[in-house]
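Trainee: Sequence and predicted structure, then a few things I'm wondering about:
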Amino acid sequence: MDSELKERVAVRLAIGAILRAVETVNREYGGDITAALVFASVVEANVGHLATSPDSTAALATVGRLPPDEMRRPVTGVALAATLGIPNETVRRKIKGLIDQGVLARVDGGLIVPTEVLASDRMTRLTRASFVNLRRLFIQLRRIGVDLSDDGAALA
């Protein structure tokens, strides 16, 4: 398979993975994909830094598999709106709904997803479905010859 064809097939496979993820999240959030995006953005803002920090990784190993609330970086609604490219008022309404559902909490500096929410059966189910979806994508990419090494995903 030539390089251009591999790129096209890889993009098609990635789109399939994105659509499967949207379907899963949409089902979990009763069709409110915007609320799901706001929630996911809060999670990423809270814990995204932990995946790249050796100190944070070591600390997580000592406290357990979920980062305690104090290791999370709060995020503001304004920052979420800017990241997602959606109106502040829309984000504000979604945040209010997510707080009312008990899946977001206001803390000094913004919003976090509390530990008990991340540890819930619902989040475990979503995490597992996301992992299975990513694994499927990686297997498909490997089959068409996409290099998934640390050097960056390059076409073999």
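Mentor: Sure thing, it's come through. Bear in mind that the values here come from a model prediction, so they are computed numbers and not experimental data.

Trainee: C-alpha only now, for contacts and for neighbours.
Mentor: Noted.

Trainee: which residues in this structure form strands?
Mentor: 105-107, 110-112, 146-147, 154-155 (DSSP state E).

Trainee: Can you name the residues in contact with the second one?
Mentor: By that I understand strand 110-112. The contact list for strand 110-112, computed with Cα atoms under 8 Å, 6 or more residues apart in numbering, reads 42-43, 46, 69, 72-77, 104-106.

Trainee: that older thread, redo the strands of the chain as a markdown table? Include distance to residue 124.
Mentor: Shown next, in a markdown table, are these (distance: least, Cα to Cα, whole Å):
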| stretch | distance to residue 124 |
| --- | --- |
| strand 105-107 | 19 |
| strand 110-112 | 18 |
| strand 146-147 | 29 |
| strand 154-155 | 32 |
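
Trainee: Highest mean neighbour count out of these?
Mentor: strand 110-112 (a mean of 21; mean count of other Cα atoms under 10 Å).

Trainee: re the thing from before, of the contacts of strand 110-112, which belong to helices?
Mentor: Judged by DSSP state H, helices contain the following of the contacts of strand 110-112: 42, 43, 46, 77.

Trainee: hold the first one in mind and look at this next one:
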Amino acid sequence: MLLARYQIRNLRRVFEEFERDILLPILLGEIALHNIGAFEHRNPGLPNHDAPAGGAEALEGLGHVPPMRPCNAYSISAATGLPRETVRRKIGRLVELGWIHKEDNGHLYLTERAFAHFGTLMNSRDLPEFLETADRVRRVLND
């Protein structure tokens, strides 16, 4: 019940944050995983792939941004199982919102705005609630 309560509250917030379109956070999350997810298991012996010049202007002003690996509508469609046309349409909305930068070659990158907005939300609201829920679950499991 504790986990269900947390998840429902979180889903409601995400639903509202993304204009009541539940596909937008799924797509933004997949793009983020493609862009920066490779650095979770980064091998220091592998080459460092910097964000290309075309996508870098979307990230100006950030202190430290990890190099990003590009993705495109096709890879996001494959990752989510959503039709490519739906993915393209939703990516267009994420671009309009300023959370995704799309290059002429179709490469997609998170923007500074997305990093700043969702990083702040995660630290101010989601992470503390998640940690509190985890502590409560641990206490229940230990009883």
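Mentor: Yep, that arrived. Quick caveat: nothing in here was measured; it's all calculated off a predicted structure.

Trainee: one step back: who wins for proximity to residue 85 of the first structure among the strands of the first structure?
Mentor: Checking the strands of the first structure against residue 85 of the first structure by Cα to Cα gives strand 110-112 as the closest, at 18.1 Å.

Trainee: mean distance, the closest one to its aligned residues in the second structure?
Mentor: With mean Cα distance after the TM-score superposition for the first structure, strand 110-112 of the first structure departs from the second structure by a mean of 1.0 Å once superposed.

Trainee: for the ones in helices among the contacts of strand 110-112 of the first structure, which one is nearest residue 7 of the first structure?
Mentor: Residue 7 of the first structure lies nearest to residue 43 out of these, by Cα to Cα, at 30.4 Å.

Trainee: can you pull the contacts of the closest one?
Mentor: 112, 113.

Trainee: How much space separates it from residue 113 of the first structure?
Mentor: With distances taken as Cα to Cα, to the nearest Å, residue 43 of the first structure is found 6 Å from residue 113 of the first structure.

Trainee: Map residue 99 of the second structure across to the first structure for me.
Mentor: Superposed on the first structure with TM-score structural alignment, residue 99 of the second structure falls opposite residue 103.

Trainee: Quick check: that match touching residue 115?
Mentor: No. Judged on Cα atoms under 8 Å, residue 103 of the first structure makes no contact with residue 115 at a distance of 9.7 Å.

Trainee: closest to residue 51 of the first structure out of the strands of the first structure?
Mentor: strand 110-112 (16.8 Å).

Trainee: what about the residue nearest the centre of the first structure, distance to residue 117 of the first structure?
Mentor: Centroid-nearest residue in the first structure: residue 40, 5.1 Å away (criterion: Cα atoms, centre = their mean). Distance, residue 40 of the first structure to residue 117 of the first structure, using Cα to Cα: 12 Å.

Trainee: gap between the corresponding residue of the second structure for the residue nearest to the centre of the first structure and residue 1 of the second structure?
Mentor: Mapped onto the second structure by TM-score structural alignment, residue 40 of the first structure lines up with residue 29. Counting by Cα to Cα, the gap between residue 29 of the second structure and residue 1 of the second structure amounts to 25 Å.

Trainee: what do you get for residue 81 of the second structure?
Mentor: Taking Cα to Cα, one finds residue 81 of the second structure at 29 Å from residue 1 of the second structure.

Trainee: next one: residue 13 of the second structure
Mentor: Per Cα to Cα, residue 13 of the second structure is found 18 Å from residue 1 of the second structure.
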